[in-house]
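**Q** I need the structure of the sequence given here:
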Amino acid sequence: MIIEATGLRKSYGSTEVLQGIDLGVQEGSVLALLGPNGAGKTTTVRILATLTRPDAGVATIAGYDVVREPTKVRGVISLTGQYAAVDDNQTGLENLVMVGRLMHLGQAAAIRRAHELIERFDLVTAMNRRAKTYSGGMMRRLDLAMSLVARPRVIFLDEPTTGLDPASRLTMWDAIGELVRDGTTILLTTQYLEEADRLADRIVLLDGGRITASGTADALKTQVGGERIELYFTDEPTAQAATELLGGHHEGQLLNLPSNGSADHLWQVLDQLRDNGLSPARVSSHRPTLDDVFLTLTAARPSSAEIGSRPALIA
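**A** Presented below is the predicted three-dimensional model:
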């Protein structure tokens, strides 16, 4: 494990933010930390990135203790926050060269590395423009490029695609995927559930300073229930009759029926309904999503505004 943590605890005054966190991340993989506001995600990242000292517990990055050997830890990690750490008045190229010089690369090596990253993140046509003229997506790509100048083994990404349009988000996802294929380890916090589903090898769900669930996205989805068929009828008495025939659970005109997800089972259900003179107005098959996992395994309850915009579920 390139990242290991055991029994991490942290309190601020009387508020216990972390209550014994255990983590392990394989090298060359992506771990996503999910959880509601105040769950402890940011505190966990800050401890692992040597920015906050834990009250108890031990954490190591690439074998280096984050408390006793912070300088060595910082030599193998990079942290990219929610907001781009870019100098707006410098060009993209100048920003990257500046970071290289701060990392003690020679002038020629810093310029060479800057050009490598500019090409990798598709910033060639904009490299001589001031960063303040960049779009949000370009700014985030430049920010991520700056975090890679020193070729870190571990990158902490704190909500890397917040505020980006869908096209820019997909570009960032591709860039992150390429980093992992090259062997980089990524610990990701995100407010987009589909981002964790797309990128993460494993997901850890934090709630109230504790880990409430962990595993692959598929394993977590299975944990909250299997697939189901949703049958919508034009009136409640018909839905009730269908429930008595098939089982499941109905609310009003909607019947939820457990399913193995096969087409055969769906056809059997429809045949049974037809043979008994019951006809649904609408049929759909539903597999649990990370939204279902999040809402089931945490105490979070979205407001009406959040229901209309899923990304607001996690901070």
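**Q** could you use CA atoms for every contact and neighbour count after this?
**A** Will do.
**Q** so Leu96 makes contact with Leu144?
**A** No. Leu96 is beyond contact range of Leu144, at 10.4 Å (criterion: CA atoms under 8 Å).
**Q** who has more neighbours, those two?
**A** It is Leu96, of Leu96 and Leu144, that has more neighbours when counted by other CA atoms under 10 Å, with 28 against 25.
**Q** and that one, how far from Arg141?
**A** With distances taken as CA to CA, to the nearest Å, Leu96 is found 12 Å from Arg141.
**Q** which neighbours do the two share?
**A** Both Leu96 and Arg141 lack any common contact, where contact means CA atoms under 8 Å, 6 or more residues apart in numbering.
**Q** skipping adjacent residues, who's closest to Val204 in space?
**A** Ser214 (4.4 Å; CA to CA, 6 or more residues apart in numbering).
**Q** so which strand or helix has that neighbour?
**A** If you go by DSSP states H and E, Ser214 is part of strand 210-215.
**Q** and Ser78, which of the three is it?
**A** Using DSSP: H, G, I helix; E, B strand; the rest coil, the structure places Ser78 in strand.
**Q** which one is it nearest to, not counting chain neighbours?
**A** Ile155 (4.8 Å).
**Q** ok, that neighbour - contacts?
**A** 77-80, 184-187.
**Q** am I right that it is in a strand?
**A** Yes. Judged by three-state DSSP, Ile155 forms part of a strand.
**Q** ranges for the strands of the stretch 151-300 of the chain?
**A** 154-158, 185-189, 202-207, 210-215, 228-232, 249-251, 254-258, 282-286 (DSSP state E, counting those that start in this stretch).
**Q** structure for this one too, so we can compare:
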Amino acid sequence: MTTVTEADAFEGLRDALGLLKDREQVAERLLDSSAKHSFDPDKELDWDAPDVEGMWYWPPELCSLYDTPMWKRMPQEQRIELSKYEAASMASMGVWFEIILMQLLVRHIYDKSLTSSHVRYALTEIADECRHSMMFARMIKRSVGESFPMPRVHHNLGRVLKTISTTPGSFAATLLGEEIIDWMQRMTFPDERVQPLVRGITRIHVIEEARHVRYAREELRRQMVKCGPAEAAYTRIVCGEAARVIYTAFHNPAAYERAGLDPKEALAQVKASGHRREIMQTGAKRLTDFLDDIGVMRGVGRRLWKSSGLLA
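**A** As a prediction, this is how the structure comes out:
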């Protein structure tokens, strides 16, 4: 009797993007990249250098209030201060999400072969995320002192997600948490208007996160091909609801308050801002196109994405 391995089960399968890649080969390439392009933020970055006066902490065009009436009334110093608090707020969100991601990855590999390259890469990614979380936390403490906790309802939704999410739901949510911020960071690290430390942090994160995105995309493709209709429908709903949470998390009222602004008015202007809507949808477009191609953006899930503000 022939034993069918997990790798055999995916052999020859394809989706709208083409033939699925071999899981072990993908992992081996990612492990090789990790060996060549991994960083220790404690050693790579100059944490003791003072901030440069007059420089931004986040590109102004990526600040949520950019080009709103409130932004136009703010003096330049307050705009820069807002960029500092928004950068710290997004870093806080990043740590929250990476802690969830690490738990999802541990659940994913729990029943898999510990000697496989697929599992070894997952453990490598977890190590990356540990360093990223410490890097972001150190940046937050250095720049603003205290982090920006997620609203309690979202904090508890994260607890639910990491406990009951299916495998395709986990990887869909992973991409959602990674790809929008990755797009923003790709605009940040080359921007010479931005503080050198922030540019260094975003550069490290972009380089290492590219591997994480590749791993998640390839695995989500496999899972969507293999899962049944009920699990696919559930994945679409989970992903759509996660989009709504993530969009909200990008706009923490406490960041506006700590920058000396009325948080209610700020949130209202963000909601009405065509520029902000375009930024968020552009940041999500590469992901939404991919999810559409592999069948995640359908039915209720697509409607949830539209209501989130991340899909035109």
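**Q** what would you report as the TM-score here?
**A** Put the two chains on top of each other and the TM-score (TM-score structural alignment, normalised by the length of the second structure) is 0.26; 137 aligned residues with a CA RMSD of 6.4 Å.
**Q** all helices of the stretch 151-300 of the second structure, in order?
**A** Taking DSSP state H, counting those that start in this stretch to define them, one finds helices in the stretch 151-300 of the second structure at 152-164, 167-188, 196-226, 229-249, 253-258, 263-272, 274-293, 299-308.
**Q** now the third one: buried residues?
**A** This points to helix 196-226 of the second structure. Buried positions in helix 196-226 of the second structure, judged by neighbour count with 16 or more other CA atoms under 10 Å: 196-209, 211-213, 215-225.
**Q** give the next helix or strand downstream of the longest helix along the second structure.
**A** In the second structure, taking DSSP state H as the definition, the longest helix is helix 76-109. Using DSSP H and E, the helix or strand that follows helix 76-109 of the second structure towards the C-terminus is helix 117-143.
**Q** summarise which helices and strands that following helix is packed against.
**A** Under the contact criterion of 3 or more CA pairs under 8 Å, 6 or more residues apart in numbering; DSSP states H and E, helix 117-143 of the second structure touches helix 23-36, helix 41-44, helix 76-109, helix 196-226.
**Q** CSV please, covering these and showing distance to Val153 of the second structure.
**A** Below are these laid out as CSV (distance: least, CA to CA, whole Å):
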stretch, distance to Val153 of the second structure
helix 23-36, 35
helix 41-44, 32
helix 76-109, 13
helix 196-226, 26
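**Q** the longest helix seen in the first structure vs strand 154-158, what angle?
**A** Secondary structure assigned by DSSP H gives helix 166-181 as the longest helix of the first structure. Going by axes from the mean of the first three to the mean of the last three CA atoms, to 10 degrees, helix 166-181 of the first structure is angled at 160 degrees with respect to strand 154-158.
**Q** next, the buried residues of helix 166-181 of the first structure.
**A** 168-169, 171-173, 175-177, 179-180.
**Q** residue contacts, Gln162 of the second structure?
**A** To be clear, residue 162 of the second structure is Lys; Gln isn't right here. Going by CA under 8 Å, 6+ apart, Lys162 of the second structure touches 100-101, 103-104, 170.
**Q** now, of those, which are buried?
**A** Neighbour counting with 16+ other CA under 10 Å marks 100-101, 104, 170 as buried within those.
**Q** now the residues you listed in CSV, with distance to Lys264 of the second structure?
**A** Listed next are those as CSV, based on distance: CA to CA, whole Å:
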residue, distance to Lys264 of the second structure
Ile100, 29
Leu101, 31
Leu104, 34
Ser170, 33
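**Q** nearest to Glu265 of the second structure among those?
**A** Ranked by distance to Glu265 of the second structure (CA to CA), those are led by Ile100 at 31.1 Å.
**Q** could you check how far that closest one is from Glu77 of the second structure?
**A** For Ile100 of the second structure, the distance to Glu77 of the second structure - CA to CA - is 35 Å.
**Q** how about the helices in the first structure?
**A** Using DSSP H, the helices found in the first structure span residues 41-48, 70-74, 92-102, 107-120, 136-147, 166-181, 193-199, 217-223, 236-246, 263-275, 290-297, 304-307.
**Q** what's around Tyr247 of the second structure, how many residues?
**A** When neighbours are counted by other CA under 10 Å, Tyr247 of the second structure registers 17.
**Q** let me fix that: Ile181 of the second structure
**A** Ile181 of the second structure has 21 neighbours, counted by other CA under 10 Å.
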